[in-house]
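# Below are the sequence and a predicted model for it; my questions follow.
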Amino acid sequence: MTTFDAASASPQPTITTLGGLRAAGIATRSLREELRGNLLAALSTGADPWPGLHGLGDTVLPQVERALIAGHDIVLLGERGQGKSRLLRALTALLDEWSPAIAGTDLSEDPFHPITAAAQARARAQGDELPIVWRHRSERFVEKLATPDTSVADMIGDVDPVKVAEGRSLGDPETIHFGLVPRAHRGIVAINELPDLAERIQVALLTVMEERDVQIRGYVLRLPLDVLVVASANPEDYTNRGRIITPLKDRFGAEIRTHYPPELDDEIAVVRQEAHLAADVPDHLIEVLARLTRGLRESPAIDQSSGVSARFTIAAAETVAAAARRRAALAQASREETAVPDGTAAEAVARPVDLGTLVDVLRGKLEFEPGEEGTEREVLEYGLRVATAETARHRLAGLDLGPLVRAFEDGVTVTTGDAVSATALLDGLPDLDEAGLYDAIAERLDAQSDGERAAAIELALEGLYLSRKLSKETGEGQAVYG
């Protein structure tokens, strides 16, 4: 279920009875009419119904919109980390913010159209005095991760022995404890990793999705459930772990393939949106990580049927930021960096030297092809070098770095590393006769502070090394350019 953010919600309506709804002229819509109407309203005003979804606007999202307008249940197929779960959760924004429901019912039934015998009896007896409650849209989205131990009782329901013990007969529909799908009445049911759901459980969903009936241990309850069933699946799961049974696939009106962000800018936007960074990571380093991920998605050493998730790039950015924060803390402790006037530690800014920290940490997030055992580190290091070189060429194209190269030809060396502060790195740079090169590099990479300038100039040094114009010796957490 999505999280209810009370701070961003509009005030809950104050009407408390069915009669109050009638007097206010408030009518209810079916779930599909509600989704269709709100989506079309957003599209007609130019609003973005899918904030935070990058790189899918010309491919996946139009298909989803057509499926919702048609009223279809949806299954999304795609490799891991393609935003399937985020897309399913985004459907919640297309629901009305507040919707009325009969108070005290298990299925949050429509006050104008109750579906259970008990709610119908209450509606007849109480008339316009029927009490109602208001549900926020966040309460109308139910998410279930399919696991092999999921039962029919979990999804559909079962006889409640407590209710039987209270004196009800087994033939009484009131003895039923409803499962997740019926309880999502007038809402959205999202099933992640659908092939992991046992086939007998998938069979139990058939009548719910087609006839909207609920069948529990011989009971056939004609409950016109108003639910939208959406699901996600990884295509190779059909053979590796499980499959979606053919009759259930036929029940989904739309089968939509997802994909990774097609453009580099989209990849970067996803990282900036999702990563929780412990330090400042300049844009050019995020670009390196995005290029690394995109390169791995084309590498013959990586199992492409499993994919390289966007979570890999996000975790890489968080690891690089953590390395920068650790360096700043160590430098502060050793008094290599001083505190700013308010007494807090100097800023922590990631530099290219921090990129090497992610190799050992993140190689377990990739599935390598058989025969690549033992080469995982080499594959990642090579991909990182390629991504760094491409970023340096892209970001510094047109700048003449010749004066910097000539300075090194005179025997100058520059040291960077885990324990080398930004100030120490800048102080160790060679003096150049041609004024303004360091400023030009900083301006090109939008570097303002000392930490950002150090990161920018270090990218230039690494680019020169990767283009074989400088040498570099590494060891004991340090790198010496010369």
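Done, it's in. Numbering: from 1, shown residues only.
# from here on, contacts and neighbour counts on C-alpha atoms
Will do.
# Show me where the stretch 201-350 of the chain has its helices.
Remark: helices assigned in the stretch 201-350 of the chain by DSSP state H, counting those that start in this stretch are 237-240, 246-251, 264-274, 283-296, 310-333.
# Put together a markdown table for these, with mean neighbour count and distance to E473 on each row.
Output for the helices of the stretch 201-350 of the chain, formatted as a markdown table (neighbours: other CA atoms under 10 Å; distance: least, CA to CA, whole Å):
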| stretch | mean neighbour count | distance to E473 |
| --- | --- | --- |
| helix 237-240 | 13 | 45 |
| helix 246-251 | 14 | 57 |
| helix 264-274 | 18 | 31 |
| helix 283-296 | 23 | 21 |
| helix 310-333 | 22 | 20 |
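# Go through these and name the closest to R124.
Nearest to R124 among those is helix 246-251 (35.3 Å), distances taken as CA to CA.
# Now tell me what touches the host helix or strand of A41 from outside.
Element membership of A41 [criterion: DSSP states H and E] is helix 31-44. Contacts to helix 31-44, defined as CA atoms under 8 Å, 6 or more residues apart in numbering, come from residues 48-49, 65, 68-71, 94-96, 186-187, 226-228.
# Presented hereafter is structure B, for comparison with structure A:
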Amino acid sequence: MSVQPEIRTVGDLRSAGHVQKTLREEIRDNLLAALAAGENPWPGLHGFDRTVIPQLERALIAGHDIVLLGERGQGKTRLLRTLSGLLDEWSPVIEGSELNEHPYDPITAESVARAALEGDALPIAWRHRTDRYVEKLSTPDTSVADLIGDVDPMRVAEGRRLGDPETIHFGLVPRANRGIVALNELPDLAERIQVALLNVMEERDIQIRGYVLRLPLDVLVVASANPEDYTNRGRIITPLKDRFGAEIRTHYPLELEDEMAVIRQEAHLTAEVPEVILEILARFTRALRESNAVNQASGVSARFAIAGAETIAAAARHRATVRHGEDAVARLVDVDSAVDVLGGKIEFESGEEGREDEILEHLLRTATADAVRAHFRGLDFGPLVEAFDGQRTITTGEQVTAQEFLDALPELEDSDLYDQIASQVGGSTPGHRATAIELALEGLFLIRQLSKETGDGETVYG
């Protein structure tokens, strides 16, 4: 954050050559400048480059109010919050102004009187762009007073007349003047509250207890909603839908790399999680989104994969703590622990009751098989399969250290095979090496070259 300007009066502001812009002009100019300079105005967003972002940029250039439609965990809120980055870093306001009025253009009776009285000596303050973005979670108990305002009984008690505009306590939207108002889960607002937004979004005036205050509010209204609530259930009034200039559909990442990038960016990991484990988790999440057994109207949030990565890392950290000397590196055996606790985040179709664990296990095996094919295509696992002579077994599990697992591996005629397996996944530590070989054994089980038994936190291949 840069240091705020030293200018403190309207006269000095004029002398400095400051030019007043409307909010939409400010956003448009900053967006176009960033695009012309080849900068990315949307940091931290993955998978929207060719779909959502171009639509959003066109809507902002046009100066439209915007509603984002998408299932849970598609990054709608993150996308809305990045809009503040398109505002000027510092913006002048009349010092003490309740509605953050521009020093050149006071709109309330109090500020107009102050400007006329003090002239160029009118004091100003500076607002950072992060203070010009306000967010409200739309809930059924939200009131008109919360969003628009109400008569303040304390001001009336001080002796002001009830019809005096100064008796009004302004709500969130007027206080966000010259800023962005984000309404999350818009359809959850009661219909009478939605009606209160109509004038704000079209005529830019507000009505409070029968008073019409023609304040030229300069706000950009953006919102998020579930498509099913917004388009099908009648939970949003038609006139309000008509006020939004742009309705933009978001989506889950279309590419595997984008899915993994979201997990890397958002997950707070307490141990190292190799890329191949993140890949399996990402493939598993995508398989859930494509499954007919899962309720796709509810969606499979990106938070599912993020929480899964954090749980996998926690399992590795737990093992490293209990088994002293073990590196805190997640392995394939830790993935099952994540699935066990994350199943409740998935909503299955009503006809799948009782089959939830079976569906999760099947889709996880599918994701693992896809990862095996992607990494080990072309390797000859014959020597490893032949090493299992019908008597030999290998045990791994949540509390089996990587070194213990590696020490128990059979010697192979092709002495380089283990190195080749490890090189396909990356990493040279015992933890990474064990991860690669466990994945190879799981792949051989999935193509019925090996058997596998699980129980009590252990897995035995033979």
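Thanks, I have the structure now. All values derive from a computational prediction rather than experimental measurement.
# And the TM-score between them?
TM-score for the superposed chains, counting by TM-score structural alignment, normalised by the length of structure 2: 0.98, backed by 462 aligned residues with a CA RMSD of 1.2 Å.
# quick one: which of the helices of the stretch 201-350 of structure 1 is nearest I115 of structure 1?
Among the helices of the stretch 201-350 of structure 1, the nearest to I115 of structure 1 by CA to CA is helix 246-251 (22.9 Å).
# which helices and strands sit right next to that closest one?
If you count contacts as 3 or more CA pairs under 8 Å, 6 or more residues apart in numbering; DSSP states H and E, helix 246-251 of structure 1 packs onto helix 199-210.
# Output the residue interval of structure 2 matched by the helix it packs on.
Aligned using TM-score structural alignment, helix 199-210 of structure 1 spans residues 191-202 in structure 2.
# Compute the first-to-last residue distance for that stretch.
17 Å (CA to CA, to the nearest Å).
# do stretch 288-305 of structure 2 as well
Span of stretch 288-305 of structure 2 from end to end, CA to CA: 11 Å.
# just stretch 1-10 of structure 2 next, same as before
The straight-line separation of the ends of stretch 1-10 of structure 2 (CA to CA) is 24 Å.
# Not counting it itself, show me its contacts.
Residues outside stretch 1-10 of structure 2 that contact it (CA under 8 Å, 6+ apart) are 13, 90, 103-104, 119-126.
# Among the contacts of helix 31-44 of structure 1, which one has the most neighbours?
For the contacts of helix 31-44 of structure 1, the largest number of neighbours (other CA atoms under 10 Å) sits with G187, at 26 neighbours.
# quick one: what's aligned to that residue in structure 2?
By TM-score structural alignment, G187 of structure 1 lines up with G179 in structure 2.
# how close does the residue lying closest to that match once chain neighbours are set aside sit to D164 of structure 2?
In this structure, G179 of structure 2 finds its nearest non-sequential neighbour in R132, 4.6 Å apart by CA to CA, 6 or more residues apart in numbering. Look at R132 of structure 2 and D164 of structure 2: by CA to CA, they are 28 Å apart.
# Which one of these two is surrounded by more residues?
Neighbours per residue, other CA under 10 Å: of R132 of structure 2 and D164, the larger number sits with R132, 22 against 12.
# what's the neighbour count on G163 of structure 2?
For G163 of structure 2, the neighbour count with other CA under 10 Å is 13.
# Spit out the contact partners of it.
Applying CA under 8 Å, 6+ apart to G163 of structure 2 gives the contacts Y211.
# hmm, 10 Å instead?
Residues in contact with G163 of structure 2 (CA atoms under 10 Å, 6 or more residues apart in numbering) are 151, 156, 209-211.
# What's the match for it in structure 1?
Under TM-score structural alignment, G163 of structure 2 pairs with G171 in structure 1.
# so which helix or strand takes in its match?
Here G171 of structure 1 is assigned to no helix or strand, by DSSP H and E.
# For V159 of structure 1, see how far away it is.
10 Å.
# which residues are common contacts for those two?
Contact criterion CA under 10 Å, 6+ apart; residues shared by G171 of structure 1 and V159: Y219.
# Tell me the residues of structure 1 aligned with stretch 360-371 of structure 2.
Using TM-score structural alignment, stretch 360-371 of structure 2 lines up with residues 380-391 of structure 1.
# Check how far that stretch sits from its aligned residues in structure 2, on average.
Following the fit onto structure 2, the mean deviation recorded for stretch 380-391 of structure 1 is 0.8 Å by mean CA distance after the TM-score superposition for structure 1.
# roughly how far out does that stretch sit from the chain middle?
25 Å (CA atoms, centre = their mean, to the nearest Å).
# Stretch 172-183 of structure 1 now?
Distance, centroid of stretch 172-183 of structure 1 to centroid of chain: 33 Å (CA atoms, centre = their mean).
# Next, the buried residues of that stretch.
Buried residues in stretch 172-183 of structure 1, counted by 16 or more other CA atoms under 10 Å: 173-183.
# go on, stretch 147-164 of structure 2?
147-151, 155-156.
# quick one on the thing from earlier: helices or strands up against the helix or strand that the helix holding A41 of structure 1 is followed by?
Next helix or strand after helix 31-44 of structure 1 toward the C-terminus (DSSP H and E): helix 60-70. Counting contacts by 3 or more CA pairs under 10 Å, 6 or more residues apart in numbering; DSSP states H and E, helix 60-70 of structure 1 packs against helix 31-44, strand 74-77, helix 84-90, strand 254-257.
# Structure 2: matching residues for the last one?
Counting by TM-score structural alignment, strand 254-257 of structure 1 pairs with residues 246-249 of structure 2.
# same question, stretch 429-439 of structure 1
Going by TM-score structural alignment: stretch 429-439 of structure 1 matches residues 409-419.
# hmm, who's touching that stretch?
Identification of contacts with stretch 409-419 of structure 2 by CA under 10 Å, 6+ apart yields 379-388, 392-395, 406, 423, 428, 433-434, 436-437, 440.
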